[in-house]
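A.B. asks: generate a structure from the sequence data that follows.
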Amino acid sequence: MTALRAPARKFLGRLSLPERTFVADALRTETVGGVLLLLATIAALIWANTPLHDSYASVAHFHLGPAALGLDLSVEHWAADGLLAVFFFVAGIELKRELVAGDLRDPKAALLPVVAAVCGMAVPALVYALTNALGGGSLDGWAVPTATDIAFALAVLAVIGTSLPSALRAFLLTLAVVDDLFAILIIAIFFTEDIDLAALGGAVIGLAVFWLLLRKGIRGWYVYVPLALVIWGLMYNSGVHATIAGVAMGLMLRCHRREGEEHSPGEHIEHLVRPLSAGLAVPLFALFSAGVVVSGSALGDVFTRPETLGVVLGLVVGKAVGVFGGTWLTARFTRATLNEDLAWADVAAVATLAGIGFTVSLLIGELAFQGDEALTDEIKAAVLVGSVIAAALATALLKIRNAKYRALCEVEERDDDRDGVPDIYEEDDPAYHLRMAEIYERKAAEHRRLAEVKGGAGAGDDGPA
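C.D. replies: So this is what the prediction gives:
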């Protein structure tokens, strides 16, 4: 007797309507933020490569903050450790939501994007390590090319006018969420040196109070914002990167909906804070981190020095090979079937787009080569070059299939009965077919009425003749 086999899972299949709505809202904000990020990067490069470059350095290195609390930091430092804590706070909420209500909730469904993200980080690190081992460079920057910048990737999509189907966009977003998780672990484990146990203990106590207040249902920004600032300050002084405080608080928020709730507290707060993160925190970080001197010789050096070449190859080659290879192998061995409307070339294009590593790559570059300002700037230039090359390659690959994507998006958005729910989600609902039949009958009746009016008018005109 032949054993029954479980049906193969669908990879990049249609999202559920709530998930599609959430992804669309999140990506809409990230796209706007990505355009602002792109503009901030261009502004930083212009500012740093014109006669005003001295003022750029003066502003970036200007110190402010209470020295008594150990927070007398430069503007550049505030942007990296302070503003990015907001970015990682949102990343923490995203991760929590994915774990309790999104694609990562189901271990079988989560396996593919998680493996793709892990391979998409491991292969770039391996490419960097091999490049520097063969070239005699430093291995300190192995983590720089491992990150994907979802906002920058979406900005590229917005600029080139490519409409990705929701399943591909959700896959890219899930990749970025898992990517952020591992980036957080890398920062916490590999870029923490001297630990101040007293400050760390204070931060942990603050987080415990934060968690307890949430569980008690205490509300009010005037309670949580001051507490969050205290936790952040203690975390910074502990020697652990301060952005970890943002992640920890994000993970504590409840992201599942209770009966009668339209949105969970985590979703509500994410909706409020995401524009601040995407529209202010990340662009300001880019403004004070991406301002590197760019010249013909400097760009040439990117391809000759092993550290910088490793970053470029890691982003352009390592990311594409890692994400695509991890996806294909997982689908192959779990018998997951690709959505019949898409092809593996589409996965390859998204994998190439994942090579745009900007915000977190710049942050890790600063941490990896702290104390060597010249090499830090060269690494930043390499991140910019690698991201631009990845964006150009992804643009070419996506443009080839853009007509197909546009057709798929039109099908996803079609709402003939104008009830606010795309028709594709109602095709199996008998009530939907009844509504559509009524709509078509009304249209047919209207056409018949117009034809009768036109016919009557014609007969009246012909009579006197």
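A.B. asks: from here on, contacts and neighbour counts on C-alpha atoms
C.D. replies: Will do.
A.B. asks: all helices of the stretch 51-200 of the chain, in order?
C.D. replies: All helices of the stretch 51-200 of the chain, identified by DSSP state H, counting those that start in this stretch, fall at 53-60, 75-77, 84-100, 107-135, 150-160, 166-190, 197-215.
A.B. asks: brain fart, the stretch 301-450 of the chain
C.D. replies: 306-313, 319-334, 344-353, 359-368, 373-400, 402-413, 430-462.
A.B. asks: still on that earlier bit, any idea which of the helices of the stretch 51-200 of the chain gets closest to Ile424?
C.D. replies: Among the helices of the stretch 51-200 of the chain, helix 166-190 comes nearest to Ile424, with 12.8 Å by C-alpha to C-alpha.
A.B. asks: what sits up against the closest one?
C.D. replies: 12-15, 20, 23-24, 27, 91-92, 94-95, 98, 103, 113-114, 116-118, 121, 143, 146-150, 240-241, 244, 247, 347, 350, 354, 360, 364, 409 (C-alpha atoms under 8 Å, 6 or more residues apart in numbering).
A.B. asks: check contacts around the residue positioned nearest the centre of the chain.
C.D. replies: Of all residues in the chain, the one closest to the mean position by C-alpha atoms, centre = their mean is Ile150, 2.8 Å from it. Taking C-alpha under 8 Å, 6+ apart, we find Ile150 in contact with Glu30, Leu172, Leu173, Ala176, Ala354.
A.B. asks: most neighbours among the residues you listed, which one?
C.D. replies: Within the contacts of Ile150, Ala354 tops the neighbour count with 31 neighbours, counted by other C-alpha atoms under 10 Å.
A.B. asks: could you also give me the structure for this second sequence? I'd like to compare it with the first:
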Amino acid sequence: MAAPSPTDHKSRKLLGRLSLPESRYIADALRAETVGGVLLLVAAIAALLWANIPAIADSYASVRSFHIGPASLGLDLSLQHWAADGLLAIFFFVAGIELKRELVAGDLRDPKAAALPVIAALCGMAVPALVYTLVNVTGNGSMDGWAVPTATDIAFALAVLAVIGTSLPSALRAFLLTLAVVDDLFAIMIIAVFFTSEINFLALGGALVGLVLFWFLLRRGVRGWYVYVPLALVIWGLMYNSGVHATIAGVAMGLMLRCTRAEGERTSPGEHIEHLVRPVSAGLAVPLFALLSAGVSLSDEAIAQVFTRPETLGVVLGLVVGKAAGIFGGTWLAARFTRAELNEDLAWPDVFAVATLAGIGFTVSLLIGELAFAGDETLTDEIKAAVLIGSLIAAVIACVLLKLRNRRYRTLTEAEERDEDHDGIPDIYEEDKPEYHLRMAKIYEDRAAEHRRKAEKAAAAALQTAAGSTTEADRPA
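C.D. replies: Have a look, this model is predicted:
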């Protein structure tokens, strides 16, 4: 497919350079997600080994089915259930803060700038769902899993980047992160709308009252974890008992935090809390969920079943083909119809590589798979295996594509991080400032003077050596 042709000077830049504050926020967020992604990868491998080594496979099933919790409160849950409904509420709480920040202080606050990631994310969810639907209509499979391949796991994607040793330019990293944030928003909406069957309105009303109280305390400026943590637990428990998936409580509370900075604040309350909670989410909650959910049988028969059963084949093709086609196609169409020009430092194959990387759907895909086929344990495990295999295929393809451009990415990244005047601000953000060029002129003048001194010293040494050689030659034998 040809890239959109250049337009007039009024056309906008697609995947252009980020502002300095946004670039630093993205870098900090992705650094934490990368570490969490590596832990997530380790947890997933551990779960697969635990579930597939015959000597200890039974213990894996026993551990994740072990029940704990107060039955009188409707919370006598298995450890696997606690991970899916409890620990992932922390993950979605962080996702809610990220979304709120993007809406009020990030790229999504500008409708024109938000159009690209929103359109790309929507297409990146719609096309995988369509691929799944076509496969299952053709193969007479169940339509219950249509939402499984729609999610992107940013932590796992970044872990893949860390493992293969490549780095993306800031524009592509921001695009990937914003895609994942929008993706999480729509995944939350899917969970709330399509996976809520029976509602306990009394419990739901109590959860809503708790959320209103949470919002009121925030607006009154009340501080103290000892106030908000117990209240959050009550809200979560009521939301769980209402029949609405409990992770919705985490999202709602995250969206209520203030993510704009008041006068004199270095960070907003939302950013501060996200900074505190993100390590818990990325380093503990999500890896534990993976440990208790990713352990599925990967025998030859089970793997063959993934590529022959319409439900599982639909998930694999949705992640590998649907995600790449949807995100790339949505991005191209957004550029085509908004007359936006692609950043001259990048090429359309870069967008396709990132779109392929977004086919790594792990955490939320596993969660939706559990919800979609809750009554069929065998099919649930097969769907999980399909998520793992589809994510692995997408990761391998993305690695190949990204490695082909790694030298170019390294050059762009070094240019973005270069700080020759040592003022703590990358030079690329100061090129339009006269004082920067004056500082650089002084630096180069000092370097030139130093090289002149070294040249004079070297010349003097050379003359002295030559004179010594002449004296030695004139001395009688």
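A.B. asks: hmm, back to that, okay, the helices of the stretch 301-450 of the first structure in TSV with distance to Arg258 of the first structure and mean neighbour count next?
C.D. replies: Shown next, in TSV, are the helices of the stretch 301-450 of the first structure (distance: least, C-alpha to C-alpha, whole Å; neighbours: other C-alpha atoms under 10 Å):
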stretch	distance to Arg258 of the first structure	mean neighbour count
helix 306-313	45	29
helix 319-334	34	21
helix 344-353	35	23
helix 359-368	34	24
helix 373-400	40	21
helix 402-413	29	15
helix 430-462	28	12
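A.B. asks: which position in the first structure pairs with Ile56 of the second structure?
C.D. replies: Counting by TM-score structural alignment, Ile56 of the second structure corresponds to Leu52 in the first structure.
A.B. asks: correction: the previous question concerned Thr356 of the second structure.
C.D. replies: Per TM-score structural alignment, Thr356 of the second structure is aligned with Thr352.
A.B. asks: residues in contact with the closest residue in space to that match that isn't next to it in sequence?
C.D. replies: Computed as C-alpha to C-alpha, 6 or more residues apart in numbering, the closest residue to Thr352 of the first structure that is not its neighbour in sequence is Ala320, at 4.6 Å. Going by C-alpha under 8 Å, 6+ apart, Ala320 of the first structure touches Gly120, Ala348, Ala351, Thr352, Leu353, Ala354, Gly355.
A.B. asks: how about the fifth one, nearest residue that isn't a chain neighbour?
C.D. replies: Same thing as Leu353 of the first structure. Ala394 (5.2 Å).
A.B. asks: map that neighbour across to the second structure for me.
C.D. replies: Mapped onto the second structure by TM-score structural alignment, Ala394 of the first structure lines up with Ala398.
A.B. asks: likewise for Cys409 of the first structure?
C.D. replies: Under the alignment (TM-score structural alignment), Cys409 of the first structure pairs with Thr413 of the second structure.
A.B. asks: what separation do you get for that match and Ser23 of the second structure?
C.D. replies: Using C-alpha to C-alpha, to the nearest Å, Thr413 of the second structure is found at 12 Å from Ser23 of the second structure.
A.B. asks: just Asp376 of the second structure next, same as before
C.D. replies: 45 Å.
A.B. asks: the more surrounded of those two?
C.D. replies: Under the neighbour definition other C-alpha under 10 Å, Asp376 of the second structure and Ser23 were set side by side, and Ser23 has more, 17 against 10.
A.B. asks: in which helix or strand does the residue in the first structure that that one lines up against reside?
C.D. replies: The alignment partner of Ser23 of the second structure in the first structure, by TM-score structural alignment, is Arg20. Assigned by DSSP states H and E, Arg20 of the first structure belongs to helix 17-48.
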